[in-house]
Every structure is written in C-alpha cells, then in structure tokens.
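Asker: here is a sequence together with a model predicted from it:
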Amino acid sequence: MIKQNQTYLNRLHVLIDAICIYLAGVTAYQIRFNLSIFGFEVYKYVFTYNRYPFPLKYYQLPLIIAMIVLLILYASFGLYTPKRYQRGSKELINLLKSNVIGLGIAAFVITIFQIQNFPRSLYLLFFIINFIYGVISRYIIRKILKVNRKRGHNIKHTVFVGFSTSAAAYIDRIKSNPHWGLEVHGIFDDTVSENFEYRGVKRIGTLNDLASYLENTSLDEVAITLNLNEYHKLEKVVAICEKSGVHTKFVPDYYNFISTNPYTEDLDGLPVINIRNVPLTNTMNRIIKRTIDIIGSIVALIIFSPIMLVVAILVKKSSPGPIIFAQERIGLGNKPFKMYKFRSMGVQDPKKEAQQWTTKNDARVTPVGKIIRKTSLDELPQFWNVLKGDMSLIGPRPERPQFVEKFKEEIPRYMIKHQVRPGITGWAQVNGFRGDTSIRGRIEHDLYYIENWSLGLDIKILFLTFFKGFVNKNAY
C-alpha cells in the first residue's frame, strides 16, 4: 500500500533530482562557455575565460561527484520525507540550504586542491541553476501528487483509537485538507455510543475489537487519540498496534499545552518533552534577526523618509497637536516601551483614549488619519522603534498594558507572545488578523510564529506584507 508507494516515489524522486543536477551542470557549462543571444556572444564580454577550454566530458567526473554529494545533502535535510504534510516553503528552504552547503564544499575543494579550469562563475552558475531546477521539479511533483490524491489515488488508510479533543481536531484538519489523501476508516472507543459519528467518521468498535481488526485489515497507520482519562489503557493499545506491525502515531489529548514544534531531551534514557520551543531563545538566531532588524530599519528609514516628510506635513495641517503620537505598549519580557506612530486622531485625554479600541467611523480619527491608518503609513515611525531595539521588523503586534492585563486572564498562553520582540508586521497580520478582528485568532497565529520561527518564515511574511499587508480593511 502506501509504504510501497512511498518507496517507489522516493526512488523516482532521487532519480529526478539526479537528472536535474546533471542538466544543471550541462546548462551551466553551455551558459559559461557558449552563451550567445541572437548571435551576440555574451561569454566574450561577461566572462574572462576562453570559449571551450575543455570539452564537456572533462567535467563529467566532477559533475557525478557533485551529484552524489548533493543527493546525500538532500537526504540529510529531509527532502525525501513524505510530502503529505510537509510545507512547501520548508522544503524550498532545505533545498536552498543543501545547495549553499554544496557550493561551499565545491569552493573549498577547488581552492584547497588548486583544481584548474573551474572558474568561480561556472560552479556558481551550476548551483543557482540546480536550485531553480529543483524548485521547478518539486513544484510539479507536488501538483501531480495533489491531483492524484483528490482523484482517490495514493491514499493513506488509517483508524483512530479513542475519541477526544485531539481526535476531533485531527479529523477537522483531514476534512479541510483533502490533498493529504487520508481516509479514516473509523474510531475504536469504549466511551462513546455504538452509533457515534463525527463528521462522517463512525465508531466501528471498542478497544477490545482493535486486535482482530488490525489482523484482518490492511492499514497504513493507526492514530492513538485516547481521551486523557483513558491513558491507563495506552500501554495495552501500543502493544496491540506494535504486534500487528502497523505504523503507529500518538496524538496527545493535551496538544493545546505543547508547542507545534516541540523538542525533547534525553536524560540518561528518559525522554523529556519541553512544553515550549522558542527558536529565538537561541543566541545565534537572535543575533541574525537583530542584525537584519538594524540593517532593515536603517534602509527603510532612508527609503521612506520622503513619504514620512509628506505625511508629517499633512498630519500637522490636519489638526492641532503633535505630529508623532507615542503610546505605551508591552514588549519583550513584559517590559513597557513607547511605540511611535503618526498621529491619526485629534488630541484627547490619555485616560479616555486608553479605555477603548478604535471603531468604524470613529469620530476621533481625522480625515488624514483615515488615509494613513488604512494604508499603514501611520506605522512608519516604528522603524525607529526597531532601530532602538524595542521592536523587530517581524513579530507579534504589541498591545497596550490594560489590554495585556485583560487578555492574559481570558486567553490561554497569551503571555507567551512576550518571549520575543513585537513587530511592525507579523504572521497574524498577513493572514487578515489586523484591527478589529478575533483576538484569539491573532494569538493562535502569533504563537505559531513564535514556535516555528525561521529566517525563511520572516522573508515570507515580509513578502506577503508588500502584497496584502499594507492596505487594511479593518483599520479604522
């Protein structure tokens, strides 16, 4: 079934990658030594080496070695793991990492051993083209798999053992993602009624029926989704599943309390699951993000300075009062800081201002204020907050102290957002949670960002901000 299909798919994927790597080598050779556009021989003007210093066959052995090294790197970075649940962005980041490391290895070997006739432009072109071919091939593979799964092919068959909040959440996600190609045959549970059904998935027996069912049915996996009150049965259930030889996964009923990307520690053979995984507690990650923030804020302040000057003049002329509005927000480590914005309202009593959100058709907002709020131009002074270190370019949006006190009592895990610097834009904002929207939805997205931070995710958020983050329909 699916295991055999996955084996064939992995072998085919390795073969496709090998072909792409070889074609990348040939393409790089042709561009480097024989590129002409409409008869114009570009190599004479772009590159310094002579045309065809060696025939292509001279590079065959190095190309085969590069192919082997890259395939090993691809496997090391998990590029041949099942794509059923793997995010495409994560796969592309791992593909990029593999090629960058491969480029570094090639440069090191060629330099140390002083290998001749390998100009830097040649192997740089090779790795750039290879990455592009890899992106294209993976996109095509994902599309083909997605279409086939929707047509009922390459389906993974599973059953659930126990019904709980985690089982319901799992089924919800399966129903929302038909391209995963998962078919749930039913639920084994001792606590629900005989006619129980959840979103079309029926109870097909008790836990005592599980062993017989697995013995007589060919399945790809079993998902153990026992209710927390039934965990005393866990050892028995695992023993039954392992005896049948079927792949078994455990979905804890306390999934709301642990991160989506937990990490474990080995304490002399005792596995310990850490409740919260925050990548930005890593020193190197913090240094990388802070360096990007400093450079990015300086560049942004320079680029947007003409716009900021125009906005400042309009704000000053629109109504009496200061141009910049400073408001206390809660940031990293629950510490307060002054967040800067272009003033979009008339001057008002700070005590009254602190008691309410801005609502639609709010009389306090000036005509100029409506425009700069709608287009996010009022946020531009926050690049100064980023430069100072109060904020980051990307991160959860900070809240005012009174709302922090309110939300931390009402929303579980709310205070986790203060383990990282707040941002000008974030994962919640590019997913539509700006202004007067669900605070719970916003926090869920903020927590996802905190627990799954990567440089690639920051780049993705920055990219999405340019296309759908500036103009805000919920900004009043």
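Answerer: Looks like it arrived, so ask away. Residues are numbered from 1 along each chain as shown.
Asker: going forward, measure contacts between C-alpha atoms and count neighbours the same way
Answerer: Fine.
Asker: residues in contact with residue 408?
Answerer: Contacts for residue 408 (Cα atoms under 8 Å, 6 or more residues apart in numbering) come out as 414, 415.
Asker: below is an additional structure, to be compared with the one above:
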Amino acid sequence: MKRTLHNWFFVALVDILAFNAANIVAFMIRFVFRLPPYNFDAFLRLFPFETLSLILLFFFYGLYDRPVSKTSRELISAVVTAIIVNTFFAAMVSFLIVNIGFPRSVFAISAGLQMVVFVGWRLLYRSWSLRSSPHVHVLVVGPKREWPELTIRAGKYLPRIHLHFLQAEDELPSGLVPRIGAVVLGTVDQDTKSRYFIECMRHNIPCLWRPDTYDLLVAGSELTSLGETPMFSLASIRTRHGSAAVKRLADIAVSFFGLIGISPFLLLIALGIVIDSGRPVLYWQERITAGGRRFMLVKFRTMIPDAEKATGPVLATADDPRITRLGKFLRAAHFDELPQLWNILKGDMSLVGPRPERPAFVDQHRRNIDFYELRHLSTPGLTGLAQVAGSYSSTPEEKAAYDLEYAKTWSWLKDLSILIRTIIQIPFKGDK
C-alpha cells in the first residue's frame, strides 16, 4: 500500500512538472524566448486551476491506475484525450475571464508539447513497470475455446503471469490455491461463479469476470430497506429532461454546421463513388432508434448495388467481395458514415450513443440477449462506447453490455471523451 501511494505521488509530481514546463516552453516559443510580463502573469493566475483539472482528468481516464493495466494504444488514447479536454477547458476559462488573456496559439503549442512529453514519459514508466512487475500465478476458468481470449485479458491486467487453466466442471486442486494471485472467469454457470467467488474471498484473491447485462444493470444500486427487509433500489438510466434537451441542441448545432463545413468533401466522395461504381451514391437502410421507432439511416454506398438482393440482411465481413474498391477506403476511414449528420439533424440519431441496428438483428438480439431492449432508451449515435472500448471481434453481447454501461454512466465529459477517442482510434481500428 505504501509503495502504491509513493508511486502515485511520484507520477503525479512528474505530471505537474512536465505540464507546467510544457506551458512555459510554449510561451517561450510563441514569444521567441521572451516572457512578456502581462501575458505570463495571466498564465500564473490560470495555471493552478489548469494543473488541478489535468490531474483530475488523468484520474478520470485511469492514468493513475496501475501503469500496466492499459495497453500502449489505450495509454496513448487516454493521455491525448485528457490533454485535449484540459486544453479546451483552459481556453474557455481564459476566453470568459477578461483578465486571464493571452494568445490562443500558446494553448495549441502547449497541447502539442504535452502530447509528446506525456506520451513519451508515460510509455517509459509503463515499460519500467512491466520489467519490474513480479510474476503472478493466474487461474483461468472457462471453456477451452475462450482460453486464448482470456489469456489476452489476463495479460492486460497482470503482464508477467504464469497461467493455469481449468474448465468449469474441473475441481480446483487444493495445492494450487496458495500460489494463485488472481482468478479470471470466462463463460461459466452461476454455480461455478459462486464457488469461485467464495474461494477468492476466503483467500483474499482478486477475481475478474466479464459482467453480463444483468451485472451492469444492478451495479451501483442503492441498498435500502423496506421495513426490516433489505432491498436494492434500481436507479433509472434515462437521461434527465434538461440534459437531454441540451444534448439535442448540441447535436443540432454540430450536425448543421458540420454538414455545411464538409459539404465540398462530401461532394468529392460522391463524385468518387460515381466514377468507381456508378450510381446510386447514397444507401438508405432501415434502423431502430429510441423507443423502438424505425427510421431510414443514410450512408455513402460502399457495396455493389443490390448487394443483399439474393442473401437478405447479413453482416459484412472484412474481405467481403461485395465491397467496392473505394468502399474499402471509405469504411476503413468511416467516411461512409458522414451523411448520418443528416439523421442527427433530423433527430433520429445523436452524435454519441449506441449504434442503431437493423430490425432483423434487433429481433434476433432481443431473443438472445437479456435486457437488450434497454439500449433503446438511449438515442442511437454516430459513435458510441462499444466502438471505442470494444474491438472488431466484440460479440453482440459485449456490445450490448457497453451500451448499457454508457446509459448508466452518461455524462457530458463521457460524450466528449468518446468523440475524441473515436477520432484518435479511426486510423488504428478501421471498419467496426
């Protein structure tokens, strides 16, 4: 515990020093190695608040968790997102408060320097932590088909591990328990899960398992009582009316000005589609929005015309022969989704929310996934938590769990974070 606290203070101290050093260097670059008193005094009035907000944002994005708990890509994404949000916050404060004013170029220069410095130092710290982490015996329990995936997940949590594998029906060897440092559960029945929960609590062993939609639904419920009977109070996951109205206004503003601003680019894509594979340019498809209402989602066409005429509704695969040459690029860059700004402007969609599904898939998921209907309490989005936190191979059950987590933990900061992470991750994740 003392070592963990000591490490946290060390990391936070380096963060504070690096952050303010980047700001000072940004001033010197902007003013050609001079520090004008008026402008620098404005920075001195702002920097305590800006520093505090950065530390809080680093907490929010898990940058003070164990350094090996994130992959390098996740670490870079979290650092860059936190810096962008903090820079936006500082620029807004300096704009609103007259006596805290200096050239906005300082913010841009400082943000660039911060990204280089923080990404570099945090990757070095993560590398050092990996080398100095002790080896831990990890017990993986689940079907054999899940062992490779569970091994990857265990490796993200505890990078230097010795793995032991059991299936749900296997007995736990008594001699193994004293050596186990963590347990990772895959798809197991409730009896098996309860058995391992008891063993882990009895021996003070961390236990990790993938939550299903029920786990997420009841997580954070308030423990109350009805007379002398203990009861759970389940909180609503609906966005409050005031917040929903402001979110809608933000959607209208961004989609309206976005369509105007990128209209030349949209016309260029349309021309490319006509040259590559002819008409039509746009593809309209029925999807489900909030409340189960149907609407027509619009995208740039990336497949051959009438691609589903013979097969009916089927999901596209990575090497789908129906995808056109230009369509592969548009899908990888997600440019095929840009016309959905029109759906956002109309109110069928939002910038951030669960991705809208087709009616055929919704009917299928309703039968197979518990509480799937709850995702329709939120307005579907252009991007969502499942798109930035999941992977191409995420199952419908995993995506539904991400959607429920988003609905339960919604905030303005989460929406902004998802938007920024989407922009950052597009080159890495491609078509999802």
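Answerer: Now that the structure is in, tell me what you want to look at. Just so you know, these numbers come straight off a predicted model, no measurement behind them.
Asker: tm score of chain vs chain?
Answerer: Overlay of the two chains. TM-score (TM-score structural alignment, normalised by the length of the second structure): 0.65; 403 aligned residues with a Cα RMSD of 5.6 Å.
Asker: mind checking what residue 391 of the first structure lines up with in the second structure?
Answerer: Counting by TM-score structural alignment, residue 391 of the first structure lines up with residue 349 in the second structure.
Asker: nope, residue 27 of the first structure is what I was after
Answerer: In the second structure, the residue equivalent to residue 27 of the first structure is residue 25, according to TM-score structural alignment.
Asker: excluding residues flanking it in the chain, which one is nearest its match?
Answerer: Nearest residue to residue 25 of the second structure in three dimensions, chain neighbours excluded: residue 110, at 7.6 Å (Cα to Cα, 6 or more residues apart in numbering).
Asker: right, and that neighbour touches residue 23 too?
Answerer: Yes - using Cα atoms under 8 Å, residue 110 of the second structure makes contact with residue 23 at a distance of 5.2 Å.
Asker: tell me which of the two has more neighbours.
Answerer: residue 110 (23 against 20; other Cα atoms under 10 Å).
Asker: ok, the more buried one - contacts?
Answerer: Counting by Cα under 8 Å, 6+ apart, residue 110 of the second structure makes contact with 22, 23, 25, 26.
Asker: can you map out the strands along the first structure?
Answerer: 36-37, 40-41, 156-161, 182-188, 197-198, 201-205, 221-224, 247-250, 264-267, 270-273, 324-330, 336-342, 392-394, 423-425 (DSSP state E).
Asker: most tightly surrounded among these?
Answerer: Most buried of those by mean neighbour count (mean count of other Cα atoms under 10 Å) is strand 392-394; its value is a mean of 25.
Asker: mind checking how far that one is from the chain centre?
Answerer: From the chain centre to the centre of strand 392-394 of the first structure is a distance of 16 Å (Cα atoms, centre = their mean, to the nearest Å).
Asker: also stretch 67-76 of the second structure?
Answerer: With Cα atoms, centre = their mean, you get 13 Å for stretch 67-76 of the second structure.
Asker: from residue 175 of the first structure, how far out is the nearest residue to residue 219 of the first structure once chain neighbours are set aside?
Answerer: Spatial nearest neighbour of residue 219 of the first structure, chain neighbours left out: residue 157 (5.4 Å); criterion: Cα to Cα, 6+ apart. Distance of residue 157 of the first structure to residue 175 of the first structure, computed by Cα to Cα, to the nearest Å: 14 Å.
Asker: now residue 353 of the first structure
Answerer: Residue 353 of the first structure sits 44 Å away from residue 175 of the first structure, going by Cα to Cα.
Asker: of these two, which one has the most company?
Answerer: The residue with more neighbours, out of residue 353 of the first structure and residue 175, is residue 175; 15 against 12, by other Cα under 10 Å.
Asker: how close does that one sit to residue 369 of the first structure?
Answerer: Noted for residue 175 of the first structure: a distance of 43 Å to residue 369 of the first structure, by Cα to Cα.
Asker: and for residue 162 of the first structure?
Answerer: Here residue 162 of the first structure is placed at a distance of 55 Å from residue 369 of the first structure (Cα to Cα).
Asker: nearest to residue 13 of the first structure, out of the strands of the first structure?
Answerer: Taking Cα to Cα as the criterion, strand 156-161 is the member of the strands of the first structure that comes nearest to residue 13 of the first structure, at 19.2 Å.
Asker: counterpart of residue 375 of the first structure over in the second structure?
Answerer: By TM-score structural alignment, residue 375 of the first structure lines up with residue 330.
Asker: residue contacts, the closest residue to that match other than its chain neighbours?
Answerer: Leaving aside its chain neighbours, residue 330 of the second structure sits nearest to residue 336 (5.3 Å; criterion: Cα to Cα, 6+ apart). Applying Cα under 8 Å, 6+ apart to residue 336 of the second structure gives the contacts 299, 300, 301, 302, 327, 330.
Asker: wait, which of the residues you listed is closest to residue 173 of the second structure?
Answerer: Nearest to residue 173 of the second structure among the contacts of residue 336 of the second structure is residue 330, at 52.7 Å by Cα to Cα.
Asker: before we move on, back to that, closest one to residue 193 of the second structure out of the contacts of residue 110 of the second structure, please.
Answerer: residue 22 (48.9 Å).
Asker: circling back: now distance to residue 284 of the first structure too, for the strands of the first structure, in a markdown table please.
Answerer: Formatted as a markdown table, the strands of the first structure follow (distance: least, Cα to Cα, whole Å):
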| stretch | distance to residue 284 of the first structure |
| --- | --- |
| strand 36-37 | 44 |
| strand 40-41 | 45 |
| strand 156-161 | 39 |
| strand 182-188 | 39 |
| strand 197-198 | 46 |
| strand 201-205 | 46 |
| strand 221-224 | 37 |
| strand 247-250 | 33 |
| strand 264-267 | 20 |
| strand 270-273 | 23 |
| strand 324-330 | 25 |
| strand 336-342 | 25 |
| strand 392-394 | 16 |
| strand 423-425 | 19 |
